[in-house]
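Colleague: Sequence and computational prediction follow.
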Amino acid sequence: MHGFGVALRIQQMSKDMLQVEQGSLYPALYRLEDQGWIESEWGVSENNRKAKFYSLTTAGRKQLQTEEKSWANLSTAINLVLGNT
């Protein structure tokens, strides 16, 4: 998926509650690539333009699972503090 597609997917999955600006997206993608969690390659987009396509690496998938568990624990703790069950 290319960078613009990543931003659109986040917006769609969050039902328009989250919108990622290009000024935030691309630095984040570069950091993820530097960490080895995603990889990129140049290709051609649906509208026939040159674009960089990103994919999750095995290490990235493992990190995602770790982050999901961490987020679930934090969410549970916050709900307990707020008295939500």
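Modeller: Looks like it came in fine.
Colleague: hey, let's count contacts and neighbours off CA atoms from now on
Modeller: Will do.
Colleague: just the strands in the chain please.
Modeller: Counting by DSSP state E, the chain has these strands, from start to end: 38-44, 50-56.
Colleague: adding another structure so you can compare the two:
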Amino acid sequence: MATSTDLLQGTLDLLILKTLDLEPMHGWGIALRIQQVSKEALQIGQGSLYPALHRLEYKGLIKAEWGASDNNRKAKYYSLTRTGKKQLDAELENWDRIAGAIALVLKGA
């Protein structure tokens, strides 16, 4: 099972952006979504998640607003900005290119 420290540098940012492309979420929801979609293979700890969220917010790729969570507690909800959507599209294209190149090497082509 991979942990956040096993992820390639920059991959966590991509996972967060892709997760927020679906809908605004609070930090815990983002971590749970990544864990669920990866079938428990990726578990993002708070020590990695929140610095990444702050970094993405600082870069203007996501924005945060306070709201009430499912259990009626105050939570910060993150959403993708227009700039973040453009960044996500560029990173997905780059990911596909790199993954294809790695696959070629692994197949011995």
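Modeller: Thanks, I have it. These numbers were taken from a predicted model, which means no experiment stands behind them.
Colleague: hey, which of the strands of structure 1 is tucked in deepest?
Modeller: strand 50-56 (a mean of 16; mean count of other Cα atoms under 10 Å).
Colleague: report the angle between the axes of that strand and strand 38-44?
Modeller: 150 degrees (axes from the mean of the first three to the mean of the last three Cα atoms, to 10 degrees).
Colleague: Alignment lookup: residue 73 of structure 2 to structure 1.
Modeller: Alignment note (TM-score structural alignment): residue 73 of structure 2 maps to residue 49 of structure 1.
Colleague: Look up how far residue 42 of structure 1 lies from its match.
Modeller: From residue 49 of structure 1 across to residue 42 of structure 1, the span is 10 Å (Cα to Cα, to the nearest Å).
Colleague: What does residue 37 of structure 1 correspond to in structure 2?
Modeller: Checking with TM-score structural alignment, residue 37 of structure 1 has residue 61 as its match.
Colleague: list the contacts for that match?
Modeller: 80, 81, 82, 83, 84, 85, 87 (Cα atoms under 8 Å, 6 or more residues apart in numbering).
Colleague: Can you verify my assumption that the second one contacts residue 59?
Modeller: No. In terms of Cα atoms under 8 Å, residue 81 of structure 2 does not count as a neighbour of residue 59; the distance is 10.4 Å.
Colleague: Between the two, point out the one with more neighbours.
Modeller: residue 81 (18 against 12; other Cα atoms under 10 Å).
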